[in-house]
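Participant: would you be able to build a 3D model of this:
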Amino acid sequence: MKQLPVSVIVVSRGRPRSLRRTLMGISQQVYPQFEIIVVTDSEGIDAVQFLDFGHQLKLVEFDEPNISAARNHGVAVAAGEVVAFIDDDAVPETGWLWHLVAPFARTDVAAAGGFVRGRNGIAFQWKARSVDGAAQHCDISLGNDKPVEMTPSKGRAVKTEGTNMAFRRDVLAEMGGFDPAFRYYLDETDLNLRLADQGAITAIVPLAEVHHGYFESVRRSARRAPRDLHDVGASMAVFLRKHCSQEARAKVWTEYQRGQRRRLVDFMVRGEIMPGDVARLMRSMRVGHSDGMERPISVLPRIARSSEGFRAFERTSGGAVVIAGRHWRRRKILEEAQSAAISGKVPSVFVFSRTGLFHKVIYHSEGYWEQVGGLFGRSDRNGRLFRLMGFRNRLKSEKQRVARQRMLMDEGGNV
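Facilitator: Now for the predicted structure:
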């Protein structure tokens, strides 16, 4: 299969440490032809200069709080046939690009999206979903983990998640990219519906996995509690104006406000916001909605291609390596993993205690994956709560669970 050149675009603002971690994960991709484009503020520019591979990045300085405009700046300098997007609070599995880009071998595929795991590295935030003009999502059941190419049904679009999606560059550029009226929230959903209007095919790729952390930002706390809902309200107003029938908009907006208030009350009950914050945040959303009603909606101009050519990322990789042991040896195991990562390998660390503790997975900014948990505990959240297993069998089981996403197989496809 021909490997299409890919431009990976990361937008970042105010999170330099998180950005460096994301870029480390991207740098370890096994895909043979990709470039990395970073659209970020001056703080982010300074931070990535200290990475060993910082000189290989295409850097675009941009310091406006508008993710759509920032992504369009990235598309403008992208020289790949496919452009892939990931957020600065996420890390891709090593085989992310390999799986995500594969459906584009079909020339009629315009977009692709993968699955997203949450903060514990095990449970999924999002799998396959569709969305309609009221921004209502519906899960799509897939029979297995093979890519599925989908043509949208009337009034619905195949949803791609902003932190794990790819598009054929020429298609995206011809559409004008992302609508800058969506400064934050619903930006990719708007694009999904515009693609659906064209009857474009979107592939859902389960094995193209990204781990998404929901890191702290000006809009939310480290525990996901919102700090401001102005842009959420504004984007919802723009979205409904573009995609929802006029007679249905008022009802949809009313129901949306009710849902947001329930969410805020849940945060308050958990002690993550104060009672007065509920009213304040709801006011900010309503003010944002008024702002969104005034934002211009216009035809987006085509994004021209930069004269700068493809800057292929080059990294000497020693391949994947598995390091495992008991919990009492964790410190030594992590030292071994760091050493392996420095030498160019991509270590997967498995540390088991003789307990029934649930498992979790984390990617360390030094360049290695770590899974910890009880030898008898649950990793798959739908699996058995407690399983009697020996160390060797448990290690084999966990390696198989992530092998294809992390490319732990040998040339014969064995783990």
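Participant: only C-alpha atoms from now on, for both contacts and neighbour counts.
Facilitator: Fine.
Participant: list the buried ones in the lengthiest helix in the chain?
Facilitator: Longest among the helix segments of the chain by residue count, using DSSP state H, is helix 246-269. Within helix 246-269, the residues that count as buried by 16 or more other C-alpha atoms under 10 Å are 249, 252-253, 256, 260-261, 264-265, 267-268.
Participant: over to stretch 131-139?
Facilitator: For stretch 131-139, the neighbour count (16+ other C-alpha under 10 Å) marks 131-135, 137 as buried.
Participant: tell me how far it is from the chain's mean position?
Facilitator: How far stretch 131-139 lies from its chain's middle: 19 Å, per C-alpha atoms, centre = their mean, to the nearest Å.
Participant: and the contacts of that stretch?
Facilitator: With contact meaning C-alpha atoms under 8 Å, 6 or more residues apart in numbering, stretch 131-139 is reached by 127-130, 155-159, 189, 193, 239-240, 243-244, 249, 252.
Participant: swap in stretch 344-361?
Facilitator: Residues from elsewhere that reach stretch 344-361 (C-alpha under 8 Å, 6+ apart): 28, 120-122, 316-328, 330, 333-334, 337, 340-341, 367-379, 385-386, 391, 395.
Participant: would you map the strands across the stretch 1-150 of the chain?
Facilitator: Listed in chain order, the strands of the stretch 1-150 of the chain (DSSP state E, counting those that start in this stretch) span 6-12, 34-40, 58-61, 82-87, 90-92, 109-117, 124-126, 129-132, 137-139, 148-150.
Participant: neighbouring contacts of the second one?
Facilitator: This points to strand 34-40. Residues from elsewhere that reach strand 34-40 (C-alpha under 8 Å, 6+ apart): 5-13, 56-63, 70-71, 73-74, 77-78, 80, 310-313.
Participant: format the strands of the stretch 1-150 of the chain as TSV; extra columns: distance to Arg406.
Facilitator: Listed next are those as TSV, based on distance: least, C-alpha to C-alpha, whole Å:
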stretch	distance to Arg406
strand 6-12	18
strand 34-40	17
strand 58-61	25
strand 82-87	17
strand 90-92	9
strand 109-117	14
strand 124-126	16
strand 129-132	24
strand 137-139	25
strand 148-150	20
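Participant: give me whichever of those is most buried.
Facilitator: Mean neighbour count (mean count of other C-alpha atoms under 10 Å) peaks for strand 90-92 among those, with a mean of 29.
Participant: elements contacting that strand?
Facilitator: Other elements packing on strand 90-92 under the criterion 3 or more C-alpha pairs under 8 Å, 6 or more residues apart in numbering; DSSP states H and E are helix 16-27, strand 201-212.
Participant: and this one, so I can compare the two:
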Amino acid sequence: MGVVQLQYPSFEVVVVSDPAGIKTAQDLPFAADLKLVPFDEPNISAARNLGIVESAGDIVAFIDDDAVPEPQWLHHLVAPALQSDVAGMGGFVRGRNGISYQWKARSLDRFGEAHALDLQNDVPVVLHPPKGRAVKTEGTNMAVRRDVLIELGGFDPAFHYFLDETDLNMRLARAGHATALVPLAEVHHGFAANRMRSTNRVPRDLFEIGASWAVFQRKHVAIADREAHWRQLRMAERQRLLRHLVTGGLEPRSVRQLMGRLDLGYGEGRDRDLTPVKLAAHPAAPFKSFPMHPRKSVLLPSRPLTFRKDLQTAAERVKNGEIVTLISLSYSAMYHQLSLNDAGVWVQRGGLFGKSDRTEPLCRMTTRSRRLEKEQRRVARQRGFSKD
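Facilitator: So this is what the prediction gives:
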């Protein structure tokens, strides 16, 4: 439903997925408007390269299957491309509760480690990183000029699961390209379970983490620094596992097994093929425009006692072509949560005095009308509320 609500005049949707994912996409009511690319290998870089070749637009935006874009996502994300020196663009990512940020603005040092950047407001910032550093974009919320992706050989298939976008970020910077960070280009990311992690982000296997770090070192880290760098990375992974052990997510034997897999992956990664990829310059298929219908964004107030009825009303209005945000406020200080439900309604629930912005005071007195106005302003430009 998130893609259906995107408000951008001309874009296509390319889905690269395994047979189960393709079957799910084929069952969607708008399946005929999608470019479907079957791919059944556990290699996210190779999958993204297939998507690049299939894409026929000037800019390729990337989002994961467990992420949902805000309606104005593309509008904000690709706007910096009007500057000719901007090749990459990255947005902000909100987490499972729909409020807190998973990732905001970050840079990369010469070891591929991310460091927070303090952007003063929500205006896009174009960055030209110094030598040896790069601008971090998240694989679930980024865009790159297609011709630049072709020039650089796309994503490196030696990164099967991890560090794929980090490697691309480093190569973009090395080639002298600027990257724009766009705070208002937001997606909501759920961290769905996969073969590498559970739904609560407890690791299931660290083999590809180790392998990817070995590949990254071979491409970007000086030989003299690799041993010390690996010791530091290995210690950080062990500390992460021990935190899950303390909270009950792992057993002691699982920590040993996972660390063993990490080391095996690191050894395998030192021997992986690093032959550069050459992608076809011409798209595999013509541009397939996804039908965009202009939608008005509206806010519907609700309360716990009338929530079910209000939710049905909101769903009907979505069917009638509106982008609907339903905010249910209880008389409490409960923290707020937000998600896009299966009917396409943006549902926000929480206390009248509770936090939506997690940096706010624990409890702040207000009226219902003022709180609703405040919440509408908070997401106005991401969701497309009019100024009147």
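Participant: circling back to that earlier point, distance from the longest helix of structure 1 to structure 2 after superposition?
Facilitator: Superposed on structure 2, helix 246-269 of structure 1 shows a mean distance of 0.5 Å to its aligned residues (mean C-alpha distance after the TM-score superposition for structure 1).
Participant: quick one: that helix aligns where in structure 2?
Facilitator: Per TM-score structural alignment, the counterpart of helix 246-269 of structure 1 in structure 2 is residues 223-246.
Participant: got it, and stretch 177-194 of structure 1?
Facilitator: Counting by TM-score structural alignment, stretch 177-194 of structure 1 corresponds to residues 154-171.
Participant: also stretch 157-166 of structure 1?
Facilitator: With TM-score structural alignment as the criterion, stretch 157-166 of structure 1 aligns to 134-143.
Participant: ends of that stretch, how far apart?
Facilitator: 15 Å (C-alpha to C-alpha, to the nearest Å).
Participant: what lies in contact with that stretch?
Facilitator: By C-alpha under 8 Å, 6+ apart, the list of residues contacting stretch 134-143 of structure 2 from outside reads 59-64, 67, 77-78, 88-93, 103, 105-109, 114, 127, 129, 164-166, 169-170, 172-173, 179, 181, 186-187, 189.
Participant: try it again at 7 Å.
Facilitator: The contact list for stretch 134-143 of structure 2, computed with C-alpha atoms under 7 Å, 6 or more residues apart in numbering, reads 59-64, 88-91, 106-109, 129, 165-166, 169-170, 173, 179, 187.
Participant: one step back: need the helices and strands packed on strand 90-92 of structure 1 in a markdown table with distance to Glu174 of structure 1 and mean neighbour count, can you?
Facilitator: Converted to a markdown table, these look like this (distance: least, C-alpha to C-alpha, whole Å; neighbours: other C-alpha atoms under 10 Å):
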| stretch | distance to Glu174 of structure 1 | mean neighbour count |
| --- | --- | --- |
| helix 16-27 | 27 | 22 |
| strand 201-212 | 16 | 26 |
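Participant: distance to Ile45 of structure 1 added to these, as CSV?
Facilitator: Formatted as CSV, these follow (distance: least, C-alpha to C-alpha, whole Å):
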stretch, distance to Ile45 of structure 1
helix 16-27, 8
strand 201-212, 22
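Participant: so for Ser306 of structure 1, which of the ones you listed sits nearest?
Facilitator: helix 16-27 (22.6 Å; C-alpha to C-alpha).
Participant: picking that back up, in the match of stretch 157-166 of structure 1, what counts as buried?
Facilitator: Within stretch 134-143 of structure 2, judged by 16+ other C-alpha under 10 Å, the buried ones are 134-143.
Participant: over to stretch 74-85 of structure 2?
Facilitator: Across stretch 74-85 of structure 2, burial judged by 16+ other C-alpha under 10 Å covers 74-78, 80-81.
Participant: looking at the residues you listed, which is nearest Gln376 of structure 2?
Facilitator: For those, the residue nearest Gln376 of structure 2 by C-alpha to C-alpha is His76; the value is 18.1 Å.
Participant: counterpart of that closest one in structure 1?
Facilitator: Counting by TM-score structural alignment, His76 of structure 2 lines up with His99 in structure 1.
Participant: can you tell me the closest non-neighbouring residue to that match?
Facilitator: Leaving out its chain neighbours, the residue that sits closest to His99 of structure 1 by C-alpha to C-alpha, 6 or more residues apart in numbering is Ala208, at 5.1 Å.
Participant: structure 2: which residue goes with that neighbour?
Facilitator: Using TM-score structural alignment, Ala208 of structure 1 pairs with Ala185 in structure 2.
Participant: over to Arg392 of structure 1?
Facilitator: Counting by TM-score structural alignment, Arg392 of structure 1 lines up with Ser369 in structure 2.
Participant: what is the burial count for that match?
Facilitator: With neighbours defined by other C-alpha atoms under 10 Å, the count for Ser369 of structure 2 comes to 10.
Participant: from Gly384 of structure 2, how far out is it?
Facilitator: Counting by C-alpha to C-alpha, the gap from Ser369 of structure 2 to Gly384 of structure 2 is 20 Å.
Participant: same check on Gly321 of structure 2?
Facilitator: Distance from Gly321 of structure 2 to Gly384 of structure 2, by C-alpha to C-alpha: 14 Å.
Participant: aligned counterpart of Asp89 of structure 1 in structure 2, please.
Facilitator: Under the alignment by TM-score structural alignment, Asp89 of structure 1 pairs with Asp66 in structure 2.
Participant: before we move on, back to that, select only the buried ones of the contacts of stretch 344-361 of structure 1 in ChimeraX?
Facilitator: Buried members of these, defined by 16+ other C-alpha under 10 Å, are picked up in ChimeraX with:
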select :28,120,121,122,320,323,324,325,326,327,330,333,334,337,340,341,367,368,369,370,371,372,373,374,375,376,377,378,379,391,395
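Participant: in helices, which of the contacts of stretch 344-361 of structure 1 appear?
Facilitator: Filtering the contacts of stretch 344-361 of structure 1 for helices - DSSP H - leaves 330, 333-334, 337, 340-341, 391, 395.
Participant: need those in JSON lines with distance to Phe352 of structure 1, can you?
Facilitator: Formatted as JSON lines, these follow (distance: C-alpha to C-alpha, whole Å):
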{"residue": "Arg330", "distance to Phe352 of structure 1": "9"}
{"residue": "Ile333", "distance to Phe352 of structure 1": "12"}
{"residue": "Leu334", "distance to Phe352 of structure 1": "13"}
{"residue": "Ala337", "distance to Phe352 of structure 1": "16"}
{"residue": "Ala340", "distance to Phe352 of structure 1": "20"}
{"residue": "Ala341", "distance to Phe352 of structure 1": "21"}
{"residue": "Phe391", "distance to Phe352 of structure 1": "8"}
{"residue": "Leu395", "distance to Phe352 of structure 1": "9"}
